[in-house]
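A.B. asks: This is the structure alone, sequence omitted:
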């Protein structure tokens, strides 16, 4: 599995873990779904198409300012 996929999954795991620790839930599931999208479903990072799915997900997360500009700039630099 590519490093980018692992970083993405780690970020989602952290989001869901924090939610379980009593932090505020997203304003709406529909809003979160619009930001994150559904491209990651089934993506494993093993093919160029999988990488495009990961990249599309990252674009939504960065556009919604969930991650900082510096964090978003790192996507694709490593891996």
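C.D. replies: Received, thanks. Just so we're clear, the structure is a prediction, and the values are computed from it rather than from any experiment. Residues are numbered from 1 along each chain as shown.

A.B. asks: Every contact and neighbour count from this point should use C-alpha atoms.
C.D. replies: Will do.

A.B. asks: and residue 74, how far is that from residue 31?
C.D. replies: Distance of residue 74 to residue 31, given as C-alpha to C-alpha, to the nearest Å: 25 Å.

A.B. asks: likewise residue 22?
C.D. replies: Residue 22 is 20 Å from residue 31, by C-alpha to C-alpha.

A.B. asks: hold the first one in mind and look at this next one:
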């Protein structure tokens, strides 16, 4: 009977813990994969010049193409940029 109680107690602790482990967020699969989506255009861009804005736009295109942002967010960026 004590063994059964110990097994039940162990299961009531272990099973919820295992379920919670699966609920976390994970990072990108690899830095190379993330770099291919986001690119390197954004580095050094401040948005102060038309060239900077083009860098920002190229970065957004990659993020939208990879479906990181929703379609509505991508459309919103275009509306903000285009006025």
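C.D. replies: Nice, thanks for sending it over. Bear in mind that the values here come from a model prediction, so they are computed numbers and not experimental data.

A.B. asks: Any chance you could compute the TM-score here?
C.D. replies: Scored against TM-score structural alignment, normalised by the length of the first structure, the superposed chains reach a TM-score of 0.69; 58 aligned residues with a C-alpha RMSD of 1.2 Å.

A.B. asks: Among residue 22 and residue 31 of the first structure, which residue is more densely surrounded?
C.D. replies: Neighbour comparison, residue 22 of the first structure and residue 31: the larger count goes to residue 31, with 11 against 8 (by other C-alpha atoms under 10 Å).

A.B. asks: Return the residue of the second structure aligned against the more buried one.
C.D. replies: The alignment partner of residue 31 of the first structure in the second structure, by TM-score structural alignment, is residue 33.

A.B. asks: Let me see the contact set for that match.
C.D. replies: Not one residue lies near residue 33 of the second structure by C-alpha atoms under 8 Å, 6 or more residues apart in numbering.

A.B. asks: How much space separates it from residue 46 of the second structure?
C.D. replies: 24 Å.

A.B. asks: Just the buried positions in whichever strand or helix holds residue 5 of the first structure, please.
C.D. replies: Assessed by DSSP states H and E, residue 5 of the first structure sits inside helix 3-20. Of all the residues in helix 3-20 of the first structure, those buried under the rule 16 or more other C-alpha atoms under 10 Å are 4, 5, 8.

A.B. asks: packing partners for it?
C.D. replies: Contacts defined by 3 or more C-alpha pairs under 8 Å, 6 or more residues apart in numbering; DSSP states H and E place helix 3-20 of the first structure against helix 48-63.
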